[in-house]
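1. structure for the following, please:
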Amino acid sequence: MTSLQHPPSQPTQPPTPPPPPGRQQEEERSTSPVRLAILAGLVAWLGLAGGWAPLVVVFGVVVMIFLHELGHYFAAKWGGMKVTEFFIGFGPKIWSFQRGETEYGLKVIPAGAYVKVIGMNNLDEVDPADEGKTYRQASYPRRMAVAVAGSTMHFLQALLLLFVLYSFVGVPGGSLTEDKEWEVGEVVPGSAAADAGLQAEDRVLEVDGRRYETFTTFAEDIAERPGEDVTLSVLRDGEVLDVPVEIGIAPSDPARGLLGIRRDLVTTTVGPVRAVGASVSDFWDQTGATLGFIGSFSPTDFWDSVVSSGSEPAAVDSPQPASGGGQ
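-> Sure, this is the predicted structure:
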């Protein structure tokens, strides 16, 4: 009989330790703090040299894009997909850390953000062990959730901002004082009101002995009297003063009088429960108005309005119209 012979057993080899970090990884790790310091210095220099307003705008855009990508990230993780990178910015890496299967960090150009999900298309090479975590292997509803999650975050941002406005800042487009006791909120520099010495918090009682029920009727009367000399009865610090004023002329319309004041805008805040309802209602109205505008938009009409708008720029110190609280 032929006996079966088994090959001698091989000694168990210990697992091969991971290779030490390469030179490129070491250089990248050592230069990341340097890049971060350079970026911080550049931001500080730009803020001091050119003002902080542009940086605030850039920061706001970056936050908005970050939240957009955060929506994709959460949807992918919820769908069981493997996310290998989540970075803010593009270009060379300046700082990062690894947590689980995802590397998080910053890159030098703050012009966006991105989330890297494995297997986004059929040509991506993926470790067979991770094939079940790819985007391409996920169900259609889960892939659709990843695709729309970024835009959904923008809608949630809008709702959150409306809630903050209603709860803490004041109702958008809050009520304007429409009684006989309205006060001057701002005097436009170089205007007829400024030349006459009107001040913020002045209360205009009469114009040439005539009282007005609302600020709108007052503004309409002033607009019909360009260049005329009038006397304003003004209440200031408990004392009634007669202030002579020569009504100015609107730069955009010589036939319209202009005083150069803005009234106070009175806003009111509401409680959290009411703010939720008001935010949803306002969001719905704004969305409907936007969709209606898109449906009625005409490139031809838009171009005609641009061409016919004229080349003379508006005056920098032009006050708001009466409907917006200005005269």
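
2. only C-alpha atoms from now on, for both contacts and neighbour counts.
-> Will do.

3. how near is the spatially most central residue of the chain to Ala53?
-> By C-alpha atoms, centre = their mean, the chain has its centre lying nearest to Gly60, at 5.8 Å. In this view, Gly60 and Ala53 are 11 Å apart by C-alpha to C-alpha, to the nearest Å.

4. again with Ala278
-> 30 Å.

5. those two - which one has more neighbours?
-> Between Ala278 and Ala53, counted using other C-alpha atoms under 10 Å, Ala278 has the larger neighbour count: 19 against 10.

6. okay, buried residues for the helix or strand harbouring the more buried one please.
-> Here Ala278 sits within helix 272-296, counting by DSSP states H and E. Using 16 or more other C-alpha atoms under 10 Å as the test for burial, helix 272-296 gives Ala275, Val276, Ala278, Ser279, Val280, Phe283.

7. immediately after it, which helix or strand?
-> Following helix 272-296 in sequence, per DSSP H and E, is helix 299-307.

8. compare with the first, here's sequence two:
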Amino acid sequence: MTVLMYTVGVLLFVFGVAASIGLHECGHMYPAKKFGVKVTQYFIGFGRTVWSRRRGETEYGVKAVPLGGYVKLVGMLPPGPDDDPGTVRKSNTGMFAQIISDARSAEYELVEEGDEDRLFYKLPWWKKVVVMAGGPMVNIVLAFLLFAVVFMGHGVRTATTTVDSVSQCVIAVTKANATGPVRACTPADPVAPAKAAGLRPGDEIVGFNGKPVPDWQALQTAIRGNGDGAAALVVRRDGRDVTLTTKTTVSPRVDVNDPQRITKAGFLGVSPTVVLERQGPGFVLSTMANGTWETAKALGTMPVKLYHVGRAALGLEQRDQNGPMSVVGAGRVAGEMASAPTVPLSERFFSLLLLLAGLNLFLGMFNFVPLLPLDGGHIAGALYEGARRGVARLRRRPDPGFVDVARLLPVAYVMAGVILVMSVVLIYADIVAPVSFS
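-> Below you'll find the predicted structure:
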């Protein structure tokens, strides 16, 4: 059964990734067609064609490797300054010049008679932005919808101020026992303050040292900051308020802000009751905002993180569980989530949705990076074109014309090479030193 659920989880994740890619490409294709651009191909995947069908002037299909996709918009590159669109191919000296010339020639092999006004580069700059931003914006909208389904429809596991269990004794947290089961108490262990105060499971803590307790986080902060001081607790028990007194103790605990760190803090000895609470749109938006910021930071530190992933793949250090991983690693995590025997089936399903939501948010943000061959590179070129033409109009100078993104093709090829190397390193690391949440 575990193997079956693992396989189901991986297949669901692969289907979700393929659907996300397909919708991303639709985000490019739909506005392009609306603006009159000729679109000759729409494919999900790379490599050998598995299936395709032509409808009108566009061939739709699926390729063997579902790790990407593309839409062929005719006329992405303008002709050279001295070229006629129909006779672009020329002999060039210099590797970069030849690359640019060959790219222009390949671009215009699909241009037929009557297509002259249907070329992408001839669109107004703002239409280019709409077309190129459509793909990553679809991923961001998908991320919002998936987060909304989970947070607003299913709920978020939230710790409450109702006591679930009371510790019998004080056991210091160490690196050896921080992630394992808690050992049994011995006569040498001091009695936990909560036990000494008479707290019981089901008690709702509503006050601590004369101050109301709005939520578990506030209570936890108050307890940790109390050190070994006196503690007066007001608990709601059987419909009435009861005041209990004790004294918190200082004990090594896991840092709430850094799970890898152990620090000394005030300790009471209670565990909260955790319930599923449905959240509102504001919670979804704040999660998206935090995720966007974390994604931006992750992209900025990607070279350093990739270096450590490479070291982990060579067995020189432990793999960071919060570090980057490839779609192969994410698929493995999806399988582990789906096959977790102690987790309810509904929780596994919504965990997969959260994984897909995070992936879509990352894909959307990554594609907005303003470098070719990413969508953000084309958006940056279109914005520059609009600004340049606007400045020319204000200064009453001749129209400078279209921005020639072909001149940036060497940068695009370098970036494509970097992305390929990153993918190979991450995939290899996900095979030999995988991130595991089981």
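
9. any idea what the TM-score comes out to?
-> Overlay of the two chains. TM-score (TM-score structural alignment, normalised by the length of structure 1): 0.51; 223 aligned residues with a C-alpha RMSD of 5.1 Å.

10. closest one to Leu67 of structure 1 out of the buried residues of helix 272-296 of structure 1, please.
-> Ranked by distance to Leu67 of structure 1 (C-alpha to C-alpha), the buried residues of helix 272-296 of structure 1 are led by Phe283 at 18.9 Å.

11. residue in structure 2 paired with the closest one?
-> Under the alignment (TM-score structural alignment), Phe283 of structure 1 pairs with Met288 of structure 2.

12. what about that match, distance to Gln98 of structure 2?
-> Distance, Met288 of structure 2 to Gln98 of structure 2, by C-alpha to C-alpha: 44 Å.

13. what's the answer for Arg53 of structure 2, then?
-> In this view, Arg53 of structure 2 and Gln98 of structure 2 are 34 Å apart by C-alpha to C-alpha.

14. more neighbours: these two, which one.
-> Here Arg53 of structure 2 and Gln98 are compared on neighbour count by other C-alpha under 10 Å; more neighbours surround Gln98, at 15 against 11.

15. mind listing the strands for structure 1?
-> Using DSSP state E, the strands of structure 1 run over residues 83-99, 102-117, 184-187, 203-207, 229-236, 239-246, 248-250, 253-258, 261-263.

16. single out the most deeply packed of those strands.
-> Compared across the strands of structure 1, strand 261-263 shows the largest average neighbour count, a mean of 25 (mean count of other C-alpha atoms under 10 Å).

17. what helices or strands is that one leaning on?
-> The helices and strands touching strand 261-263 of structure 1, judged by 3 or more C-alpha pairs under 8 Å, 6 or more residues apart in numbering; DSSP states H and E, are strand 184-187.

18. please redo it, this time with the cut-off set to 10 Å
-> Here strand 261-263 of structure 1 touches strand 184-187, helix 192-196, going by 3 or more C-alpha pairs under 10 Å, 6 or more residues apart in numbering; DSSP states H and E.

19. okay if I get these as TSV plus distance to His68 of structure 1?
-> Output for those, formatted as TSV (distance: least, C-alpha to C-alpha, whole Å):
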stretch	distance to His68 of structure 1
strand 184-187	39
helix 192-196	47
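
20. out of those, which gets nearest to Pro254 of structure 1?
-> helix 192-196 (14.4 Å).

21. give the buried residues for that closest one.
-> Buried residues in helix 192-196 of structure 1, defined by neighbour count with 16+ other C-alpha under 10 Å: Ala192, Ala193, Ala194.

22. what do you get for stretch 381-397 of structure 2?
-> Gly381, Ala382, Leu383, Glu385, Gly386, Arg388, Arg389.

23. to which residue of structure 1 is the fifth one aligned?
-> Gly386 of structure 2 is assigned no aligned equivalent in structure 1, the criterion being TM-score structural alignment.

24. just checking, Gly386 of structure 2 touches Trp125?
-> Yes. Judged on C-alpha atoms under 10 Å, Gly386 of structure 2 makes contact with Trp125 at a distance of 5.5 Å.

25. next, count neighbours for Asp228 of structure 2.
-> Per other C-alpha under 10 Å, the neighbour tally for Asp228 of structure 2 reads 17.

26. separation between the closest residue to it other than its chain neighbours and Thr301 of structure 2?
-> Counting by C-alpha to C-alpha, 6 or more residues apart in numbering, Thr249 is the residue found nearest to Asp228 of structure 2 once chain neighbours are left out, at 4.3 Å. Thr249 of structure 2 is 40 Å from Thr301 of structure 2, where distance means C-alpha to C-alpha.

27. name the element Gly207 of structure 2 belongs to?
-> Here Gly207 of structure 2, judged by DSSP H and E, is contained in strand 204-208.

28. among the buried residues of stretch 381-397 of structure 2, which ones are in helices?
-> Gly381, Ala382, Leu383, Glu385, Gly386, Arg388, Arg389 (DSSP state H).

29. can you give me the end-to-end span of stretch 254-263 of structure 1?
-> Using C-alpha to C-alpha, one end of stretch 254-263 of structure 1 lies 23 Å from the other.

30. hang on, I meant stretch 159-169 of structure 1
-> 14 Å.

31. okay, that stretch sits on what stretch of structure 2?
-> Using TM-score structural alignment, the residues of structure 2 aligned to stretch 159-169 of structure 1 are 144-154.

32. need the contact partners of that stretch.
-> With contact meaning C-alpha atoms under 10 Å, 6 or more residues apart in numbering, stretch 144-154 of structure 2 is reached by 138-143, 155-157, 276-281, 283-285, 287-288, 346-347, 349-358, 360-361.

33. let's go with 8 Å and repeat that
-> Stretch 144-154 of structure 2 has contacts (C-alpha atoms under 8 Å, 6 or more residues apart in numbering) with 156, 276-281, 283-285, 288, 350, 353-354, 356-357.

34. can you find the partner of Pro110 of structure 1 in structure 2?
-> The alignment partner of Pro110 of structure 1 in structure 2, by TM-score structural alignment, is Pro66.

35. got a list of what its match touches?
-> Applying C-alpha under 8 Å, 6+ apart, the residues near Pro66 of structure 2 are Ala18, Ile44, Gly45, Phe46.

36. and those, which is closest to Asp241 of structure 2?
-> Minimum distance to Asp241 of structure 2 across those is 55.4 Å, recorded for Ala18 (C-alpha to C-alpha).

37. and the closest residue to Ala111 of structure 1 other than its chain neighbours, how far is that from Tyr140 of structure 1?
-> Spatial nearest neighbour of Ala111 of structure 1, chain neighbours left out: Gly89 (5.5 Å); criterion: C-alpha to C-alpha, 6+ apart. In this structure, Gly89 of structure 1 and Tyr140 of structure 1 are 29 Å apart, going by C-alpha to C-alpha.
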